[in-house]
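> this one's structure only:
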């Protein structure tokens, strides 16, 4: 049953409205108020529509309407006017009322229909407003997330020295730009190139925020000259203070490439092992980086010392760092996962190492949208005599 708040100071007009609505198939409940002041005390959340006369003892015209709209912003408003001020009804609709009626023209059918239409229009307006607010919030969130994504800090001189870099990032959350996976690449003033890739356990905005905090902390520490266990220990401190639950941990892999681009130091912290390609895919070797892992993930054990993996690279090499979203995709829609060995086979079958081709093939194997976050960084060095198909 509908509830109508009738604001009308003329008892005769109020009686007429009540009589007209009494003939409806389901008569509404009518609450009568003679003034705006009185209506404030009688307006409740149960009221579906306010029917208001614009000639009241304590407010008239559009000022009366503005006070009603302020008082009941989520309720439909139907305005009653006299013959002499019918133009006021049009102005009232422009000011925010859902409809208006001229008292002398009102009958039972017209009044009932006008109230029903006013309620439906108000509902439609509220839905439209909520959609607009949601779209605005989505745009703002997208801007915020986009601002937290990394921009590699690499000197263009490195391209002339043969260094090549690719990175891809696919959040598993629907309509998201940012996830718990993170990556970054920074070159320090000494010429060394530093790369990180990590994965905060879990999915959602809290994990995405934590991933962004860890990435920014990593970049700051690297630029301040911290590396190795010193850097990892500080990152773990950040993790323990920023995480929402003590069960949350983070796996990651860091790599420092020496300025000569022929040697690297890695720390694989409970993370999937990187893949190293030496001498090109067709004639060279594609294999897991030896000596992994360096130790457990961040946030599980205290006072951990992670071991350093010293790795000679040579003149012609590629290194693929990735999160488990790449290797935990199912194959052919079945229960079997791609895994590290499957990734190696895929790279060998393609005859080259290119992130876009790898990710496209993985998604085709999965046959569905990837449900896990995925981040990958491909960095390498190619001599001028190397075959085409190197990362770009």
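Looks like it came in fine. Note that the structure is a prediction, hence the values are computed from the model and not measured.
> C-alpha only now, for contacts and for neighbours.
Noted.
> Tell me where the stretch 251-392 of the chain has strands.
In the stretch 251-392 of the chain, the strands defined using DSSP state E, counting those that start in this stretch lie at 263-269, 275-278, 285-288, 309-312, 317-322, 374-381.
> give the contact list for the most centrally placed residue in the chain.
Closest residue to the average C-alpha location of the chain: residue 176 at 3.6 Å, with C-alpha atoms, centre = their mean. Counting by C-alpha atoms under 8 Å, 6 or more residues apart in numbering, residue 176 touches 142, 145.
> Need the three-state assignment for it.
coil (DSSP: H, G, I helix; E, B strand; the rest coil).
> Show me the strands in the stretch 101-250 of the chain, by range?
163-170, 181-187, 193-200, 250-257.
> Same list (those) but as TSV, adding mean neighbour count.
Shown next, in TSV, are the strands of the stretch 101-250 of the chain (neighbours: other C-alpha atoms under 10 Å):
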stretch	mean neighbour count
strand 163-170	18
strand 181-187	26
strand 193-200	25
strand 250-257	24
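> Figure out which of these is closest to residue 294.
Among the strands of the stretch 101-250 of the chain, the nearest to residue 294 by C-alpha to C-alpha is strand 250-257 (9.2 Å).
> Could you dump the strands of the stretch 101-250 of the chain into a markdown table and include distance to residue 269?
A markdown table is the format used below for those (distance: least, C-alpha to C-alpha, whole Å):
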| stretch | distance to residue 269 |
| --- | --- |
| strand 163-170 | 20 |
| strand 181-187 | 14 |
| strand 193-200 | 9 |
| strand 250-257 | 5 |
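> also this one, for the comparison:
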């Protein structure tokens, strides 16, 4: 049997190409699927004439080609021993082929047009090809494939960004408060990975003037916890808007948690404040959550006599409110444990409750009349500065205040 001009699998390099289709001076990895020795010889000569830098692998059948698709471009003959016509191209593309340039001997037919419509980057008619045409077709095919890949990645990125925006809108709601005399500020900072976690918050005023505020924290980190936090926040607002009594909200929220959580060990902590219509008192509900602060000179932790278990913990006990007599002027700060767990300058020490009280007192002393939004921003900023960078855990802060 005569020796073929190109031994199957031979690596071939032509003269360097001054305009490489790949970054730097790397060769284009090219797979030739051609069963005719003479046509394979012509392809080799055309590549040399084109000045392309290529690593050429030659196979005779489609079955062999399917094992060599880790390349930049495939030159595919449509008349192979084991595949004919557009069916050969379809099999190649279905197997994950990169850019494909079809070689056809059928001039004057619609075979080439069908090939491009099927997914080929280009088609060339045997007998009408020269080095310049082949080199240009291969370069453009690789470039177009790279642009298509970049376009798909951009689209996927846009879809992910939109999904993140929808999640942010669910997790980071706008307080629904009509009373202009009630001062409300909210803020959220994602953890070090920059993704939203399971912290959530909300503030809603009912038609009778009662204002309910809460912060919550789903244990764990990741998209499942973030989605569960969004679900619980939405369920909480729904219960508030449905005028469910304040003392019935946490039991119902626990039922939502039990129904929606991915694993039975997932639990959620919540701190909820129900401010009376006259603003002189409020009921505090604690479900395993850090105790809110009453801001002042000095600031203090609110009472914890009625502290209850976290939602989703299979132990007895419920959530009894603790009545707070607030008076004519007050501000309460609710927060998640990302604030307390922040380390101090990267060391082993934590901010903790004492550190948070000291930090808040310093803010109140310097900006005692600051609005609630500015106060929230200062707390988040100063905790981050104390930590020395982005927080490891998510942090949510809500400030509710009243001045008669």
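That came through, no problem. Here the structure is a predicted model, which means the values were calculated and not measured.
> how about the strands of the stretch 251-392 of structure 1 in JSON lines, adding distance to residue 84 of structure 1 and mean neighbour count?
Listed next are those as JSON lines, based on distance: least, C-alpha to C-alpha, whole Å; neighbours: other C-alpha atoms under 10 Å:
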{"stretch": "strand 263-269", "distance to residue 84 of structure 1": "82", "mean neighbour count": "22"}
{"stretch": "strand 275-278", "distance to residue 84 of structure 1": "84", "mean neighbour count": "22"}
{"stretch": "strand 285-288", "distance to residue 84 of structure 1": "88", "mean neighbour count": "18"}
{"stretch": "strand 309-312", "distance to residue 84 of structure 1": "90", "mean neighbour count": "15"}
{"stretch": "strand 317-322", "distance to residue 84 of structure 1": "76", "mean neighbour count": "25"}
{"stretch": "strand 374-381", "distance to residue 84 of structure 1": "69", "mean neighbour count": "24"}
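> possible to save these as JSON lines with distance to residue 208 of structure 1?
Formatted as JSON lines, the strands of the stretch 251-392 of structure 1 follow (distance: least, C-alpha to C-alpha, whole Å):
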{"stretch": "strand 263-269", "distance to residue 208 of structure 1": "19"}
{"stretch": "strand 275-278", "distance to residue 208 of structure 1": "25"}
{"stretch": "strand 285-288", "distance to residue 208 of structure 1": "28"}
{"stretch": "strand 309-312", "distance to residue 208 of structure 1": "29"}
{"stretch": "strand 317-322", "distance to residue 208 of structure 1": "17"}
{"stretch": "strand 374-381", "distance to residue 208 of structure 1": "12"}
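> quick one: which of the ones you listed is nearest residue 56 of structure 1?
strand 374-381 (64.7 Å).
> what's that closest one packed up against?
Packing partners of strand 374-381 of structure 1 (3 or more C-alpha pairs under 8 Å, 6 or more residues apart in numbering; DSSP states H and E): strand 163-170, strand 181-187, strand 193-200, strand 317-322.
> now those as CSV including distance to residue 139 of structure 1?
CSV is the format used below for those (distance: least, C-alpha to C-alpha, whole Å):
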stretch, distance to residue 139 of structure 1
strand 163-170, 18
strand 181-187, 22
strand 193-200, 25
strand 317-322, 29
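> Remind me what the helix of greatest length in structure 1 packs against, helices and strands.
For structure 1, the helix with the greatest residue count under DSSP state H is helix 108-148. Judged by 3+ C-alpha pairs under 8 Å, 6+ apart, helix 108-148 of structure 1 is in contact with helix 11-22, strand 49-53, strand 76-81, strand 99-102.
> Which elements pack onto the second one?
Secondary structure elements in contact with strand 49-53 of structure 1, counted by 3+ C-alpha pairs under 8 Å, 6+ apart, are strand 3-7, strand 76-81, helix 108-148.
> The same query, at a cut-off of 7 Å, please.
Under the contact definition 3 or more C-alpha pairs under 7 Å, 6 or more residues apart in numbering; DSSP states H and E, strand 49-53 of structure 1 sits against strand 3-7, strand 76-81.
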